[in-house]
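[1] Predicted model and sequence follow; I will ask about them next.
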Amino acid sequence: MPLEMETPLPYQRDDLCPFDPGADLRRAQRQEPVTKYRMIDGRDIWVVTRYDDVRQVLNDPRLSSALTPLTLMLPGVDDTGLEVSPGSFVNMDPPHHTRLRRTVAGSFTARRMRDIVPRLEKIAEHCLDTLERGGPGTDLMTAFASPFPLLAICELLGLSDEQRDTYLRISEQAPGLAATAEEARELVAAAHRFMLDVVTAQRDEPGDGMIGMLARDHGDDLSDAEIVGIANMHLTAGFDTVANTLGLGLLALFDHPDQLALLRDDPQVLDTAVEELMRYLSVISATGGRTATEDIELGGVTIKKGEYVVPALAAANRDPAHYPDPDRLDLTRPQGRQLGFGHGLHRCPGAAMTLIEMKVGFTALLRRFPGIRLAVPRGEIAFRGYNMVHGALALPVAW
């Protein structure tokens, strides 16, 4: 039987404002910034809430990703039958992490990112056509915010239209943090089967996307399972995060009409705007955690060897010691290394792609629908609860 679900501290949000860290995280940041927290399954974790301490965690080689259980933040799931995918380097330490991460660098060069923009613009317009056909009251998440980044990352990977549709059906079954062991295993198995078929085909006929590049340029060095893991890791990370940043971002702009008008009318703010929205929203509330390989000092606290450390990104991105007036949404705020992409060794390799998707997405949306607004009262918007990626369940809009 699954344990009764309770949102763990690092993922909690303010009851009144879906963008803000929860009151307990705020209190911890002020009073006990490295605080011990007991999960409902009895495991203890150290929750880190201040910006400088979180950066230390993310950049400290003594804190291991490879030794951290995949189910650390899944109290209802044991580790039986769940293993790190051979290509999922986010769950690895050097040298394995270094070897695999290096293979994808060619997919995120400045030239590759420039070349993909026209295609992303076409994808955005296609999704906006769907939104417009639905008429006022259509759910932005279903019509635009979710399909746009899914199609974008599939474009980067080199998936066909049929393969994109198949993956969408798989992703819709994602059970979230409250998963049972069986649900988690079934999802992992389905994603693996799907991507293995893609990789097998592209071994014979490499395409122009990342999967084809890995098969063509690194085929002798990477196993099929490693390419599958790399591709699925990018699909997962590159889809849900962008979708919910677009959705929650628009909702935040509705709450700040002056900032909405600024982004709509002044393209010069686009670069700082998307970074600020990532900081302000922090849809990835916390990373999966690290395990101490020796005793370390962190924020004046001794973390013992074998203990777990979880950086609360949403709290760190609102740290008043690092950001002046951190609770204010300011699209002109100078870029200041927000932690939505992580930091150091495990900084998101697809950060450039994510920023481009958000720039293209917000620009296209506000150009097509300059008068876009909520189609329901603000109080009717419901949000994800027990989930690693925060977001709105639905966002009906009018224009």
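    Good, I have the coordinates. Numbers count the residues shown, from 1 in each chain.

[2] alpha carbons only for contacts and neighbour counts from here, please
    Noted.

[3] Run through the strands of the chain in chain order.
    34-38, 44-48, 63-64, 138-139, 290-292, 296-298, 301-303, 308-311, 373-374, 396-398 (DSSP state E).

[4] one more structure, for comparison:
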Amino acid sequence: MTDQLAATDTAHPLPRTCPFSPPPEYVRLRAERPVTKVRMVGGGTAWLVTRHEDVRKLLADPRMSSDRTRPGFPRLAAGRQPPDAIIAPSLIGMDPPAHTAARRAVLGEFTVRRIEAMRPRIQDIVDSCVDDLLATSRPADLVHTVSLPVPSLVICELLGVPYADHDFFQRHTAMIIQRSGSDVQHAFTEIRSYLDELVTAKERDEPDDLLGRQIRKQRETGEPDHDSLVSLALLLLIAGHDSTGNMIALGTLALLENPDQRAQIVADPSRTPAAVEELLRYFTIAQAATSRTALADIEIGGVRIRAGEGVVALALAANHDPEVFDRPDELDLTRSARQHVAFGFGPHQCIGQNLARLELQIVFDTLFRRVPGLRLATAVEDLPFKQDGTVYGVHELPVTW
């Protein structure tokens, strides 16, 4: 068993040199040094885990901590105070038993049955956004007209946040998810202040929305935990509109670039759910969001990781592992890709994945049915991809028809 490996010279996470493929360095490391110590952009070192089997093993290991305030936790960005130092820990930064209880309390809001009941309303939202796209002069920006408004409207309705404030959230969220920038702390403070007031109002009125139901549930055993509700709202609001918005834009781009495969799901929408899984695998937009700190000495891939050391489970490399996915760098909408780790794995697997899947399915089916002549209005190499954020995407997607 290897005890230590020298840190590589390149700081991680790396930018994608090709918008549709992992960085070549990740491919090399997965083949040659699948568990290796690297320098982090945010300072210090961490272990980088790149194979699919090892990533799943790591994320399911109870000896790995998600607490972002622990010394040694991998830092993806330089000069940034961790969010959990500003607000109460959210689900993604908790360990058992607190995480187990907090996740169980909200899990019922995201069951397949409850999310499926939202289908008619999500369809209405998507149709309205496509109406806006068709009413816009050409070329139009799909990000501005469809990919951000759809998930923004959905999550705002779910949480009971006035949609009139969505511009405020999109602007501040863009600051938060950047790896660099002087406005990150200010953005956190502004959003936290807004949500603090929102939760206070809901504690008084107890409306029939997700936050109102959480307040009533907490009152059954005591008083509402105001700070934890603010953190929950912040997590769901950011993840609920930014991640899905980026996947809508990138998925649309991939479908436009692969007309033969797009034609298959247009002709048979029953194929769309499988296509969504493949798109999630292919892009893996949260490539390094599954970071951990070891609570004890563990072994992963024949390498000893000592207690207190940081580890990054590199989902992007794992989802392109040729040991699991044949021709992994090719988009194949017919493949079975449900074993991907784009939503993470284990006890911290994304709680909103059912909602994200449904939104993506409805958008792709509706968009290409209603706008069959949709096409890019610029060359792919001229698109402004998000290389400076923790979530990959595209700032604009000019289209015409």
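    In hand now; what should we look at? Just so it is clear, the structure is predicted and the values come from calculations on it, not from any experiment.

[5] correct me, but R51 of structure 2 touches P34?
    Yes: the criterion here is CA atoms under 8 Å, and R51 of structure 2 meets it with P34 at 6.1 Å.

[6] Between those two, which is the more surrounded one?
    R51 (29 against 24; other CA atoms under 10 Å).

[7] on that earlier part again, could you dump the strands of structure 1 into JSON lines with distance to S223 of structure 1 and mean neighbour count added?
    Formatted as JSON lines, the strands of structure 1 follow (distance: least, CA to CA, whole Å; neighbours: other CA atoms under 10 Å):
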{"stretch": "strand 34-38", "distance to S223 of structure 1": "39", "mean neighbour count": "17"}
{"stretch": "strand 44-48", "distance to S223 of structure 1": "35", "mean neighbour count": "23"}
{"stretch": "strand 63-64", "distance to S223 of structure 1": "24", "mean neighbour count": "24"}
{"stretch": "strand 138-139", "distance to S223 of structure 1": "41", "mean neighbour count": "20"}
{"stretch": "strand 290-292", "distance to S223 of structure 1": "27", "mean neighbour count": "24"}
{"stretch": "strand 296-298", "distance to S223 of structure 1": "36", "mean neighbour count": "14"}
{"stretch": "strand 301-303", "distance to S223 of structure 1": "37", "mean neighbour count": "15"}
{"stretch": "strand 308-311", "distance to S223 of structure 1": "31", "mean neighbour count": "26"}
{"stretch": "strand 373-374", "distance to S223 of structure 1": "48", "mean neighbour count": "20"}
{"stretch": "strand 396-398", "distance to S223 of structure 1": "44", "mean neighbour count": "19"}
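
[8] can the ones you listed go into TSV with extra columns for distance to T354 of structure 1?
    Listed next are those as TSV, based on distance: least, CA to CA, whole Å:
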stretch	distance to T354 of structure 1
strand 34-38	30
strand 44-48	25
strand 63-64	26
strand 138-139	22
strand 290-292	24
strand 296-298	31
strand 301-303	33
strand 308-311	21
strand 373-374	24
strand 396-398	24
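
[9] in stretch 13-27 of structure 1, what's buried?
    For stretch 13-27 of structure 1, a neighbour-count test (16 or more other CA atoms under 10 Å) marks 13, 18-22, 25-26 as buried.

[10] Please name whichever of the strands of structure 1 is nearest to T200 of structure 1.
    strand 63-64 (32.1 Å; CA to CA).

[11] Check the mean deviation of the closest one from structure 2.
    By mean CA distance after the TM-score superposition for structure 1, the fitted strand 63-64 of structure 1 averages 0.8 Å away from its aligned residues in structure 2.

[12] ok, residues contacting that strand?
    Contacts with strand 63-64 of structure 1, where a contact means CA atoms under 8 Å, 6 or more residues apart in numbering, come from 57, 92-93, 290-293.

[13] what sits against R75 of structure 2?
    40-44.

[14] so which of the residues you listed would you say is closest to Q81 of structure 2?
    G42 (10.4 Å).

[15] Quick check: the closest one touching F73?
    No: between G42 of structure 2 and F73 there is no contact under CA under 8 Å: 10.4 Å.

[16] Which of the two has more residues huddled nearby?
    The neighbour count for G42 of structure 2 versus F73, taken as other CA under 10 Å, is higher for F73 (24 against 18).

[17] Give me the buried positions along stretch 166-173 of structure 2.
    For stretch 166-173 of structure 2, by 16+ other CA under 10 Å, it's 166, 169-170, 172-173.

[18] hang on, the earlier thing: among the buried residues of stretch 13-27 of structure 1, which lie within helices?
    Among these, the members found in helices (DSSP state H) are 25-26.

[19] Where is the longest helix in structure 1?
    helix 224-255.

[20] which residues in structure 2 does that one align to?
    Using TM-score structural alignment, helix 224-255 of structure 1 corresponds to residues 226-257 of structure 2.

[21] likewise stretch 119-134 of structure 1?
    So stretch 119-134 of structure 1 sits over residues 121-136 in structure 2, by TM-score structural alignment.
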